[in-house]
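J.: 3D model of this:
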Amino acid sequence: MDISHFSERINQTLSTLTYGQQPDELYAPIRYMMELGGKRVRPVLTLLGAYLFHDDVDKALMPAIGVEVFHNFTLMHDDIMDQAPLRRGKETVHEKWNTNTAILSGDVMLVRAYEFFLGIEPEKLATVLRLFSTCAAQVCEGQQLDMEFETRQDVQIDEYLNMIKLKTAVLLGFALEVGALINNAAPEDARHLKEFGINMGLAFQLRDDLLDVYGDQAKFGKRVGGDIVSDKKTYLLLTALERASATQKQELLQWQGQTANEQEKVQAVKEIYDGLEIQKVTQNQINHYFQKGLHHLNEVNALNSKKELLRLLAIQLIERES
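T.: The predicted structure is shown next:
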């Protein structure tokens, strides 16, 4: 058994779903969004979380789909807030249709996501739905913080790490936790899996920050340096501001808000990063969360051969080039 087996099950199931029929203007954007692809990391984690405790993961399949539909709902609404023109190389829903349609279609996706959990055994359903609601609210909290950071000049590193934990990492933790609970994991094992997922999520987002500056343009799939151009407050920028000399800090701040000479701006900021060894510092932080996550995975009472699948997936996520 390998990870591709679980990915195939997710993709096969997604290909059979309709979400609704009429009016088509409401449901076509949902089909479009779900067909854009993606890594399907979160639903695969749900199946792997279930697989740790029983070979049969059928009961976790539809909840895994619920996790993926919810994730894509957040992306659809995030794209509106970010005014993003592209998602995975294709037009975003609000660009292809319009903003109102994207809002409403996203709302339906959230409703459908809850429906995919309703087949869970009755004695577990209330617990899972409470956990899902908590996670969903945290994702929204993270997005709100991310938006607030755009206009704040005093964002601290720990604030940023908390924001990406809420916006990105908690959903990975929930995905594993729900899979484990569905297949009768002990509460302590489910908790360790959740913590493993959260730490992998933090490492995953920091890897994304790193790739935006130091990634291979051909592999990364989007413009390298985009975060610098848009003055996005990433771990790299905040760490640089904290470690910089007075002269370096002044130069970094002078580039903030400048929209002309984008290539020059990226090069100048990157040179400051290089001088402060920001790439090394960020990689060390990624490794810290990876090791912390592995500690929690090691504490899970399950076969090592099954836990190895999660370890391999974690390595893929934090060593990825795109």
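
J.: When you work out contacts or count neighbours from here on, use the C-alpha atoms and nothing else.
T.: Noted.

J.: Give me the contacts around stretch 51-58.
T.: Leu47, Ala50, Gly179, Ala180, Asn183, Asn184, Ala185, Ala302, Leu303, Lys306, Lys307 (C-alpha atoms under 8 Å, 6 or more residues apart in numbering).

J.: meant to ask about stretch 209-226, not that
T.: Asp227, Ile228, Thr234, Tyr235, Leu236, Val266, Lys270, Gln279, Thr282, Glu321, Ser322.

J.: hang on, the earlier thing: in ChimeraX, select just the buried ones from the contacts of stretch 51-58.
T.: Buried subset of the contacts of stretch 51-58, written as a ChimeraX selection, criterion 16 or more other C-alpha atoms under 10 Å:
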select :47,50,179,180,183,185,302,306,307
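
J.: I'd like to know which of the contacts of stretch 51-58 is nearest to Trp97.
T.: Taking C-alpha to C-alpha as the measure, Trp97 lies nearest Leu47 of these, at 33.4 Å.

J.: can you give me how far the host helix or strand of the closest one is from the chain middle?
T.: Using DSSP states H and E, the element containing Leu47 is helix 41-51. Distance of helix 41-51 from its chain centroid, counting by C-alpha atoms, centre = their mean, to the nearest Å, is 14 Å.

J.: Let's see this one next, to set against the first:
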Amino acid sequence: MSPTYFIDALQNELSQLQYGQHPPELYDPIRYIMSLGGKRLRPLLTLMATYLFTDDWQKAIRPALGIEVFHNFTLLHDDIMDKAPLRRGEPTVHEKWNDNIAILSGDVMLVNAYKLLLHVEADKLKSVLARFSETAAEVCEGQQMDMNFETRWDVTEEEYVEMIRLKTSVLVGYALELGGLIAGADDDTNRHLYEGGMNIGIGFQLKDDLLDVYGDPAKFGKQVGGDIIANKKTFLLIEALEQTTGSLKNELIEWLQKSEFDRDEKVRAVTAIYDKVGIRQLTESRINDYFARGFANFDAIDADPNRKNVLSQFARQLVERES
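T.: Here you go, the predicted model:
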């Protein structure tokens, strides 16, 4: 089974989803943000996890799209908090409409996510909704941590990893766990699915941090060095602040404190500091470690090897991605 088959099934169902009609100012923004594309990573993982244990993986399509609607709801609200002008190369909802519409449309997206998750068998519904509610709260906790970090310069690696675990990775883990729950897998299997997704999710975010500095601009799809320009507390910056000493640390801090600077010059200078203390190699080591943990979780799952290979191959593409 090819991932393309799952993608086509998701896109077909997504094109038919009805979020509501009136008033249009409430529902048009939902259709807009859901039409902007994206990797559809999370619903794909749900379908692949369901397929591990049953041929009837199509029953997971609507619940899987519930995860995608929830993910886009978080992006919509994050964009308001970040005052972001663009999402996937197009105007964000609050820019195209306004903040109040974006907030309310996001609220309805959360309601729609729950409605889509109701499309599971009755005996599994309580577990599915309970775990989703826990995960949704953790995502909010992670977002608050990320906001708290904006005013701190003493963020540790441990704190940063915990933040991305909550903000990003728990939803990836739940997406896989959801597939197991829908397919009727046992608790131990669902634990491996969840932990595997969580570890892959942390590795995925660390890879994103790395590509923002060292990615190929032609492949990355957005400005390389954007995190450096914005002084964003990424894994790379946190480690650089920890690893540098003396004049090199003073130079880094000087760049962080400048309010006026040439963007390209700053990116070159800070990247050079990263190079001098081996930040790229350290980040790659952490990425490989988390991906290895994730694959170990997948290896521990008792399922048809051919079906597991579909999931593992897809996960390996995440390891090797350049965008």
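
J.: related to what we said a few turns ago, between the contacts of stretch 209-226 of the first structure, which is nearest Ile103 of the first structure?
T.: Closest to Ile103 of the first structure, out of all of those and judged by C-alpha to C-alpha, is Asp227, at 25.6 Å.

J.: nearest spatial neighbour of that closest one, skipping sequence neighbours?
T.: Asp212 (6.6 Å; C-alpha to C-alpha, 6 or more residues apart in numbering).

J.: To which residue of the second structure is the one you found aligned?
T.: Aligned counterpart of Asp212 of the first structure in the second structure: Asp212 (TM-score structural alignment).

J.: Checking that match next. Helix, strand or coil?
T.: Three-state secondary structure (criterion: DSSP: H, G, I helix; E, B strand; the rest coil) places Asp212 of the second structure in helix.

J.: Quick check: Lys292 of the first structure vs Asp146 of the first structure, distance?
T.: 25 Å (C-alpha to C-alpha, to the nearest Å).

J.: Give the burial count for Leu17 of the first structure, as a bare number.
T.: Per other C-alpha atoms under 10 Å, the neighbour tally for Leu17 of the first structure reads 11.

J.: same question, the one 4 residues further on
T.: The criterion is other C-alpha under 10 Å. On that basis, Gln21 of the first structure has 10 neighbouring residues.

J.: In which helix or strand does it reside?
T.: Per DSSP H and E: nothing holds Gln21 of the first structure, as it lies in no helix or strand.

J.: Could you do Tyr160 of the first structure as well?
T.: helix 157-164.

J.: what's the mean deviation for that helix versus the second structure?
T.: With mean C-alpha distance after the TM-score superposition for the first structure, helix 157-164 of the first structure departs from the second structure by a mean of 0.3 Å once superposed.

J.: Among the contacts of stretch 209-226 of the first structure, which lie within strands?
T.: Counting by DSSP state E, no part of these is found in strands.

J.: quick one on the thing from earlier: looking at the contacts of stretch 51-58 of the first structure, spot the one nearest Gly275 of the first structure.
T.: Lys307 (39.4 Å).

J.: aligned partner of the closest one in the second structure?
T.: Per TM-score structural alignment, Lys307 of the first structure is aligned with Lys308.

J.: Quick one: list the elements packing against the helix or strand where that match lies.
T.: For Lys308 of the second structure, the enclosing helix or strand under DSSP H and E is helix 305-320. Helices and strands touching helix 305-320 of the second structure, by 3 or more C-alpha pairs under 8 Å, 6 or more residues apart in numbering; DSSP states H and E, are helix 41-51, helix 187-214, helix 279-299.

J.: residues of it that come out buried?
T.: Buried residues in helix 305-320 of the second structure (16+ other C-alpha under 10 Å): Arg307, Lys308, Val310, Leu311, Ser312, Phe314, Ala315, Leu318, Val319.

J.: For the residues you listed, which two are the farthest from each other?
T.: Across the buried residues of helix 305-320 of the second structure, no pair lies farther apart than Arg307 and Val319, at 19.4 Å, counting by C-alpha to C-alpha.

J.: In the first structure, which residue is most central in space?
T.: Nearest residue to the geometric centre of the first structure (C-alpha atoms, centre = their mean): Thr168, 4.0 Å.

J.: The residue nearest to it when sequence neighbours are not counted: neighbour count?
T.: Nearest residue to Thr168 of the first structure, sequence neighbours excluded (C-alpha to C-alpha, 6+ apart): Gly201, at 6.2 Å. Residue crowding around Gly201 of the first structure was assessed by other C-alpha under 10 Å; the count is 28.

J.: repeat for Glu242 of the first structure
T.: What Glu242 of the first structure shows, counting by other C-alpha under 10 Å, is a neighbour count of 12.

J.: host element of it?
T.: Per DSSP H and E: helix 235-243 holds Glu242 of the first structure.

J.: tilt between that helix and helix 187-214?
T.: Angle, helix 235-243 of the first structure to helix 187-214, by axes from the mean of the first three to the mean of the last three C-alpha atoms, to 10 degrees: 80 degrees.

J.: ok, residues contacting helix 235-243 of the first structure?
T.: Under C-alpha under 8 Å, 6+ apart, the answer for helix 235-243 of the first structure is 155-157, 160-161, 206, 209-210, 249, 252, 272-273, 276, 278-279, 282.

J.: that older thread, and which of the contacts of stretch 51-58 of the first structure is nearest Cys140 of the first structure?
T.: Once C-alpha to C-alpha is applied, the member of the contacts of stretch 51-58 of the first structure that ends up nearest Cys140 of the first structure is Gly179, at 22.2 Å.

J.: so that closest one sits right up against Gly49, yeah?
T.: Yes - using C-alpha atoms under 8 Å, Gly179 of the first structure makes contact with Gly49 at a distance of 4.7 Å.

J.: related to what we said a few turns ago, out of the helices and strands packed on helix 305-320 of the second structure, which is the most enclosed?
T.: Most buried of these by mean neighbour count (mean count of other C-alpha atoms under 10 Å) is helix 41-51; its value is a mean of 26.
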